[in-house]
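Visitor: pasting a predicted model and its sequence here:
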Amino acid sequence: MIALVAALLLLGIMLGAVVQLPLSVSLVACAVIGVWLLVFAMRERRARRH
């Protein structure tokens, strides 16, 4: 749960800084955060099944 909160906080910070960062850096950062959230969701779903 803490990882999810940290990811959402980081996403909020990145969205606030998007104006100051180049588009390519913003897209890479958003992709990394998105993958992190997907991995977290898959791990949580798998943990609930077992």
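Guide: That came through fine. Numbers count the residues shown, from 1 in each chain.
Visitor: can we go C-alpha only for contacts and neighbour counts from here?
Guide: Noted.
Visitor: how much space separates the spatially most central residue of the chain from V39?
Guide: Centroid-nearest residue in the chain, with C-alpha atoms, centre = their mean: I33, separated by 2.5 Å. Here I33 is placed at a distance of 10 Å from V39 (C-alpha to C-alpha, to the nearest Å).
Visitor: can you pull the buried residues of the lengthiest helix in the chain?
Guide: Assignment by DSSP state H gives helix 23-49 as the longest helix of the chain. Applying a neighbour-count criterion of 16 or more other C-alpha atoms under 10 Å, one finds 26, 29-30, 33, 37, 40 buried in helix 23-49.
Visitor: second structure for comparison follows:
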Amino acid sequence: MIFLIAAVLLLGVLVGAAAHTPLPLLLPAAGAIAAWLLVFAVRERTRER
């Protein structure tokens, strides 16, 4: 339960920070994070068990 509360608080801080970040800086950062998550998802799906 503590982990869930901490995750929600951290998400709130990150969303608040993103709301005040200039768009030209935010879009490349969001793209990099999305690419990293996509690579991670592909690696996890193709990994042998």
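Guide: Received it, and whenever you're ready, just let me know what you need. Keep in mind the model is a prediction, meaning the values are calculated, not measured.
Visitor: list the contacts of the residue nearest to the centre of structure 1.
Guide: Residues near I33 of structure 1 by C-alpha atoms under 8 Å, 6 or more residues apart in numbering: 7, 10-11.
Visitor: please spell out the ChimeraX selection for the buried subset of these.
Guide: The ChimeraX selection below is limited to those of the contacts of I33 of structure 1 classed as buried (16+ other C-alpha under 10 Å):
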select :7,11
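Visitor: ok, and the contacts of I33 of structure 1 in structure 2?
Guide: Nothing carries over to structure 2 from those, by both residues aligned by TM-score structural alignment, their matches' C-alpha atoms under 8 Å.
Visitor: and the contacts of I33 of structure 1, which is closest to A47 of structure 1?
Guide: A7 (19.4 Å; C-alpha to C-alpha).
Visitor: right, I'll call it a day here.
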